[in-house]
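A.B. asks: okay, predicted coordinates and the sequence, questions at the end:
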Amino acid sequence: MMSPSPRIILASTSPRRRELLAQLAIPFEAVDVEVDETPRLGEPAEVYVARVAAEKSLQGQCEGAAALPVLGADTEVVLDGEVLGKPRDREHGEAMLKRLAGREHRVLSGVSLRFGEQHWQAMSESRVYFRALRDAEISAYWNTGEPADKAGAYAIQGLGAVFIARLEGSFSGVMGLPVYETAELLSRVGIDVFGESQCRDER
């Protein structure tokens, strides 16, 4: 059986974003994009996340099928107003987890959708509360390999979940692609996860 033709382009090869988008049962094609994710001097976290998501969708539009909507996203862990990013190495990753331990932090997940010359954006904000962590736990967690490529050095969908005492917001947003906001944006181009409508360009 042939796979259905893609209806959108996902400007990401993140396995987590592919998994979340697949939940919506919308055929898609994933393309790899590379953008400069260096925060600008004095750039607020919300502005940074929205900008990076928008740059990813723009790059995806250049590399993907121009006739299809293009979805880009960026998810960041924010503590005391600082975007933590991904750990550079073990020392950096363990230091991140020590900072998060016993505290509340924010997770911002921005989504950007482009279709033709149209552009829509949405933002999900969640609050995550970590329990206190022992140094031995942090070291053992790093040894699993899970934190190495994750924003904030943890994965809510993996072993990192044992550190989370409470979540206020979107599980899928913390994971990497807020499903609610994504579905809302896709409806702008006529893609209804429960319907048969076709893509349309809003003018």
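C.D. replies: All right, it came through fine.
A.B. asks: for the rest of this, base every contact and every neighbour count on C-alpha atoms.
C.D. replies: Will do.
A.B. asks: within the helices and strands, which one has the closest residue in space to Ser12 that isn't next to it in sequence?
C.D. replies: Using Cα to Cα, 6 or more residues apart in numbering and skipping residues adjacent in sequence, the residue nearest Ser12 is Asp32, 5.3 Å away. Under DSSP states H and E, no helix or strand contains Asp32.
A.B. asks: correct me, but Thr182 touches Ser109?
C.D. replies: No: using Cα atoms under 8 Å, Thr182 is not in contact with Ser109, being 10.5 Å away.
A.B. asks: out of these two, which sits in the busier spot?
C.D. replies: Between Thr182 and Ser109, counting by other Cα atoms under 10 Å, Ser109 is the more crowded of the two (28 against 25).
A.B. asks: helix, strand, or coil at the more buried one?
C.D. replies: strand (DSSP: H, G, I helix; E, B strand; the rest coil).
A.B. asks: and the residue nearest the centre of the chain?
C.D. replies: Gly176 (2.9 Å; Cα atoms, centre = their mean).
A.B. asks: which residues are contacting the lengthiest helix in the chain?
C.D. replies: Secondary structure of the chain per DSSP state H: the longest helix is helix 45-63. Residues outside helix 45-63 that contact it (Cα atoms under 8 Å, 6 or more residues apart in numbering): 9-12, 31-37, 39-40, 69-76, 78, 81-83, 108-114, 121, 123.
A.B. asks: chain center to it, what's the gap?
C.D. replies: On the basis of Cα atoms, centre = their mean, to the nearest Å, helix 45-63 is displaced by 11 Å from the centre of the chain it belongs to.
A.B. asks: kindly report the same for stretch 156-174.
C.D. replies: The mean C-alpha position of stretch 156-174 is separated from the chain mean by 13 Å, Cα atoms, centre = their mean.
A.B. asks: next one for the comparison:
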Amino acid sequence: MNTNLILASASPRRKELLELLQIPFKVIPSEVEEKVDETLHPEEMVKLLAQQKAEYVAKSNQNAYVIGSDTLVVFDGQMLGKPVDKNHAIEILQKLSGKTHEVYTGVSIIYGSQIRSFTEKTAVTFYPLSNKEIEDYVSTGEPMDKAGGYGIQGYGSLLVNKISGDYYAVVGLPIARLKRELEIVGVFSN
């Protein structure tokens, strides 16, 4: 088992999920300035962003397996990033109320000159939300650092009617698929 593994993310949620693999790893957050082509399909965009993050950390960690990840929320063809303030969070959640949106999470594993990337897409449907529900949720502060203005693993779970796809991809790291990809690149064998 090769345990020279690095998570190129400051996300505590991604760190918790990677800990499920029960193998040692280091966290070195990527400080890359994200550059994307807005004309790319969200599936390609998150893969590219994940790769940029992994490449940034891999440059100074040549003999490590580096994992980068990125998540985008898309509603009605529009990308919904992190809210800029409370009013923006309310606006985002009003859009998502009673509707289905897509969450794309891209993952890139880099080792030396090898790059292995993939994307998971999950459809998330919200219950119809009252203004009070939205305001109460925003007042928790949870939406402020989350793409799409909610965290499915926290209070945001109370907004979700159903999902179709990988729950952990919505949290930020599709861990079951990642485990299989790490086996393919030789991090550990099954």
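C.D. replies: Everything's here; your move. Note that the structure is predicted; figures quoted are calculated from it, not measured.
A.B. asks: all strands of the first structure, in order?
C.D. replies: 8-10, 28-30, 70-79, 82-83, 104-115, 118-130, 164-168 (DSSP state E).
A.B. asks: got those as a markdown table, with distance to Ser57 of the first structure columns?
C.D. replies: Below are those laid out as a markdown table (distance: least, Cα to Cα, whole Å):
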| stretch | distance to Ser57 of the first structure |
| --- | --- |
| strand 8-10 | 8 |
| strand 28-30 | 11 |
| strand 70-79 | 4 |
| strand 82-83 | 21 |
| strand 104-115 | 6 |
| strand 118-130 | 9 |
| strand 164-168 | 27 |
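A.B. asks: compare those strands and report which one is nearest to Met96 of the first structure.
C.D. replies: With Cα to Cα, the closest approach to Met96 of the first structure among these belongs to strand 70-79: 9.7 Å.
A.B. asks: so how far is that closest one off the chain centroid?
C.D. replies: Using Cα atoms, centre = their mean, the offset of strand 70-79 of the first structure from its chain centre is 4 Å.
A.B. asks: got the angle for that strand vs strand 104-115?
C.D. replies: Counting by axes from the mean of the first three to the mean of the last three Cα atoms, to 10 degrees, strand 70-79 of the first structure lies at 170 degrees to strand 104-115.
A.B. asks: what does strand 70-79 of the first structure correspond to over in the second structure?
C.D. replies: Aligned by TM-score structural alignment, strand 70-79 of the first structure falls on residues 66-75 of the second structure.
A.B. asks: who touches the matching stretch?
C.D. replies: Contacts of stretch 66-75 of the second structure (Cα under 8 Å, 6+ apart): 5-9, 42, 46-47, 49-55, 57-58, 79-81, 96, 100-111, 147-148, 170, 172-173.
A.B. asks: next one: the aligned residue in the second structure for Glu168 of the first structure from Leu178 of the second structure, what distance?
C.D. replies: Using TM-score structural alignment, the partner of Glu168 of the first structure in the second structure is Ser164. As judged by Cα to Cα, to the nearest Å, Ser164 of the second structure and Leu178 of the second structure stand 18 Å apart.
A.B. asks: could you do Glu19 of the second structure as well?
C.D. replies: 12 Å.
A.B. asks: ok, now Leu72 of the second structure?
C.D. replies: Where Leu178 of the second structure is concerned, Leu72 of the second structure sits at a distance of 18 Å (Cα to Cα).
A.B. asks: what about the aligned residue in the second structure for Gly60 of the first structure, how many residues close to it?
C.D. replies: In the second structure, Gly60 of the first structure lines up with Val57, judged by TM-score structural alignment. Using other Cα under 10 Å, the number of residues around Val57 of the second structure comes to 25.
A.B. asks: go on, Glu91 of the first structure?
C.D. replies: 11.
A.B. asks: counterpart of it over in the second structure?
C.D. replies: Per TM-score structural alignment, Glu91 of the first structure is aligned with Asn87.
A.B. asks: so that match versus Ile134 of the second structure, what's the distance?
C.D. replies: 11 Å.
A.B. asks: in stretch 41-56 of the first structure, what counts as buried?
C.D. replies: Using 16 or more other Cα atoms under 10 Å as the test for burial, stretch 41-56 of the first structure gives Ala45, Glu46, Tyr48, Val49, Ala50, Arg51, Val52, Ala53, Ala54, Glu55, Lys56.
A.B. asks: Met96 of the first structure: which of the residues you listed is nearest?
C.D. replies: Ala45 (17.0 Å).
A.B. asks: show me what contacts the equivalent of Arg14 of the second structure over in the first structure?
C.D. replies: By TM-score structural alignment, Arg14 of the second structure lines up with Arg17 in the first structure. Applying Cα under 8 Å, 6+ apart, we find Arg17 of the first structure in contact with Met175, Gly176, Leu177.
A.B. asks: got the residues you listed as JSON lines, with distance to Asp192 of the first structure columns?
C.D. replies: As requested, these are exported to JSON lines (distance: Cα to Cα, whole Å):
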{"residue": "Met175", "distance to Asp192 of the first structure": "22"}
{"residue": "Gly176", "distance to Asp192 of the first structure": "21"}
{"residue": "Leu177", "distance to Asp192 of the first structure": "17"}
